[in-house]
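1. What follows is a predicted protein model with its sequence.
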Amino acid sequence: MGMKVGIIGCGSITKFRHAPEYRANPHVDEIVFFDRNLQRAKELAQQFGGRSVETIEELFNDPTIVAVSDCSSNEAHHINTAQALLHGKHVLCEKPLAISVKHAEEILKAQAASGKKLMVDHNQRFTKAHQKAKEIIDKKELGEVLTFKSSFGHQGPESWGVDKSNATWFFKKERSHSGVAGDLGIHKIDLIHFLLDDEIEDVHAFYAALDKVDENGKPIEVCDNVVCALKTKKGRLGTASFSWTYYGSEDNSTTIYCQKGILKIYHHPEHQLIVETKDGAVIKYELEPIQTNENQTSSGVIDAFIDCIIHDKEPSVTGQQALASLKVIEKILGENGI
């Protein structure tokens, strides 16, 4: 017997990731779409052989819908995800979990009260190169991790969003809140936490709107670039850069420096993981290309979410882990950032 799932919000993330991955999952037999713009929901229902509903309440009140993806914009997550949980649905929430730590804590309260599963879509954990890198780090094959650097940047959300326009909600303070920090940065913060089995606790950062303008030609209200220095609880030091103004190919690279060598992740198009040891050996792994906005491969997130429901397992990315990453984003942006 297949499972029925709902999706809240029918933008690009639903069209390119959630809907096709649910459709490909053998345990899912129907997708129910909701968007405040009914036409969008209808179009995706048609494209993916599901159905649309006119109100979010219809989705919440349908007892046959077991699980929900919350793909609404950032400022609505704490409302939609909390409501879905309290209506007895398992929820996969897009990142960032919420626009503030305070709102994220409301979601975690709802999750505890509901007893349902909450997973957050920090999809970088699932790539083969990151999984392999974690295995090498966990086994201490190169000794302890000392330092790291990571970047995530592309040409900006206006080239990805559903409308292909600089009127995108990502540029609006009241909807996006954290700009590139919450869009791209939070992925890398989560990845560092995951790879190093550690947590960033101290942050020094600069952020700015350097180049992006809105539909009126004015500088955007949120940051389009962040550069930061980071220190973890275990004392590792690192740097990170997040950008919407890398006007060339996307950069999703990370380097981990250990006592006996280094790991280079997503620096090379064919060799997604390169290990260079202190004594001069170079090991190149060909694993899989990472998803980019131009190259949509299956992220593995939906399969992991469905699997944790069916087998009653802890989700691969928990609400607590997502909250830990959000706390770092709040530190990066300081008092006036969020």
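-> Received, thanks. Residues are numbered from 1 along each chain as shown.
2. from here on, contacts and neighbour counts on C-alpha atoms
-> Fine.
3. show me where the protein has helices.
-> Using DSSP state H, the helices of the chain run over residues 12-13, 19-24, 38-48, 56-60, 77-86, 101-114, 128-138, 173-176, 179-180, 186-196, 301-310, 319-337.
4. Out of those, the one nearest L287 is which?
-> When the helices of the chain are compared by C-alpha to C-alpha, helix 128-138 sits nearest L287, at 6.1 Å.
5. list the buried ones in that closest one?
-> Of all the residues in helix 128-138, those buried under the rule 16 or more other C-alpha atoms under 10 Å are K128, A129, H130, K132, A133, K134, I136, I137, D138.
6. residue nearest the centroid of the protein?
-> Nearest to the geometric centre of the chain sits H122, at 3.6 Å (C-alpha atoms, centre = their mean).
7. can you tell me which residues contact that one?
-> Neighbouring residues of H122 by C-alpha atoms under 8 Å, 6 or more residues apart in numbering: E94, K95, H187, D190, V317, A322.
8. Can you tell me which of the residues you listed comes closest to T292?
-> Taking the contacts of H122 together and measuring to T292 by C-alpha to C-alpha, the closest member is H187, at 13.4 Å.
9. okay, pairing it with this:
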Amino acid sequence: MSKVRVAVIGCGSISKHRHIPEYADNSNVELVAFVDPVIERAEEYAAKHGGKAYADYETMLAEVKPDAVSVCTPNYLHAPMSIAAANAGAHVLVEKPMAVTDEEAAAMNEAAAKNGVKLMVGHNQRLMPPHVKAKQILDSGVLGKVLTFRTSFGHPGPDGWSIDGAGSWFFRKNEAIMGAMGDLGVHKSDLIRYLLSDEVSEVAAFIATIDKPGDVDDNANVIVRMKSGAIGSLVASWTYYKGEDNSTVLWCEKGVMKIGTHPEDQVIVELRDGSVEKHKVGEISTNTKQLSSGIVDAFIDSIINDTVPAISGEEGRKSLKVILSAFESQATGQFIKVN
């Protein structure tokens, strides 16, 4: 079949490290356009991979009519750009958080459904080998029911990661809307929903700006209750200045599972009968060690095979709702029912 013609909107770090190289490596893809308000960035990729450079996404959609787009822009632009792309008949892969309000997320799903296009959200934690392995083990029943958990994602912050450093949009509230929670917390709300095959029913949260300049949150600690009754904590931080953490520990009826707590043994299962299983299954990607996320390949597969995307817009909306509820808890000082 003919190749999927893809345009990348936003040529910052996530495009540079993940989307563009992963599209370039996929034999079913032709990169046809790059969009960035800093036109030189788009031109650089067009020169390298072919296709045209644009400063404006609406012009690009009208002229190029791509089959699919990646939306890799500041958070506040995710919804309008994704909806415009869907209305132009393009499949959409949008970075997380998929939107900044639940209404936006709903409108994105509606636009995709109305136009018969795929909408996938870049929640790459689900596809990382340790998490895939952990899910298999949990589903096997060997650990019994998950009772309590903690899942955390912390690193030194986007000033070290973003293409614009400390001047990044990540620190501008009007563009980011949310900080560490939108960047990292939403990954973990998605991961815990996926691992437990369960929905979050209630949250209580402390969300604060402790050390970074500006007025977006750089730390959050959220208490989470699942529909199953399991309770746990979800932590997001931009101030782990020494030692990135992307680990999850699940205490279950028959033992404990540790994910990402050991440099070689990515998944460790310790059962109450004393037996221990260690799995070396490929690493969790970090900012300093970029590994293929699998997101782009899954997105292209869903287009070619006409299947529901691995992380659909509906899934993205549920994971976003958890984070938005946490902000509501911080604002009101109340426990918030999520659904």
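-> Thanks, I have it. Just so it is clear, the model here is predicted, and its values are computed rather than measured.
10. The residue nearest to the centre of the first structure and L323 of the first structure, how far apart?
-> 12 Å (C-alpha to C-alpha, to the nearest Å).
11. Just tell me what the residue nearest to the centre of the first structure corresponds to in the second structure.
-> Residue pairing (TM-score structural alignment): H122 of the first structure is matched to H123 of the second structure.
12. What of G248 of the first structure?
-> That one, G248 of the first structure, aligns with K242 by TM-score structural alignment.
13. Please name the nearest non-neighbouring residue to that match.
-> Of all residues not flanking K242 of the second structure in the chain, P156 sits nearest, at 7.4 Å (C-alpha to C-alpha, 6 or more residues apart in numbering).
14. Does that neighbour touch N219 like I think?
-> No: with contact defined as C-alpha atoms under 8 Å, P156 of the second structure does not reach N219; the gap is 11.1 Å.
15. ok, the two, which is more surrounded?
-> More crowded of P156 of the second structure and N219, by other C-alpha atoms under 10 Å: N219, with 24 against 18.
16. residue in the first structure matching the more buried one?
-> Using TM-score structural alignment, N219 of the second structure sits opposite N225 in the first structure.
17. and the gap between that match and W244 of the first structure?
-> N225 of the first structure sits 6 Å away from W244 of the first structure, going by C-alpha to C-alpha.
18. residues contacting the residue of the second structure positioned farthest from its centre?
-> Here the second structure reaches farthest from its C-alpha mean at D273, the gap being 36.3 Å by C-alpha atoms, centre = their mean. By C-alpha under 8 Å, 6+ apart, no residues touch D273 of the second structure.
19. Which residue in the first structure aligns with it?
-> Using TM-score structural alignment, D273 of the second structure pairs with D279 in the first structure.
20. From G334 of the first structure, how far out is that match?
-> 42 Å.
21. G300 of the first structure matches what in the second structure?
-> Under TM-score structural alignment, G300 of the first structure pairs with G294 in the second structure.
22. isn't C308 of the first structure right next to P315, touching?
-> Yes: taking contacts as C-alpha under 8 Å, C308 of the first structure lies within contact range of P315: 5.7 Å.
23. How many residues are close by the match of G300 of the first structure?
-> 18.
24. Can you tell me the closest non-neighbouring residue to it?
-> Nearest residue to G294 of the second structure, sequence neighbours excluded (C-alpha to C-alpha, 6+ apart): L127, at 6.3 Å.
25. Enumerate every residue touching the one you found.
-> Contacts of L127 of the second structure by C-alpha under 8 Å, 6+ apart are S293, G294, I295.
26. Redo the residues you listed as TSV? Include distance to A205 of the second structure.
-> Listed next are those as TSV, based on distance: C-alpha to C-alpha, whole Å:
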residue	distance to A205 of the second structure
S293	29
G294	31
I295	30
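27. just those now: which is nearest A53 of the second structure?
-> I295 (23.6 Å).
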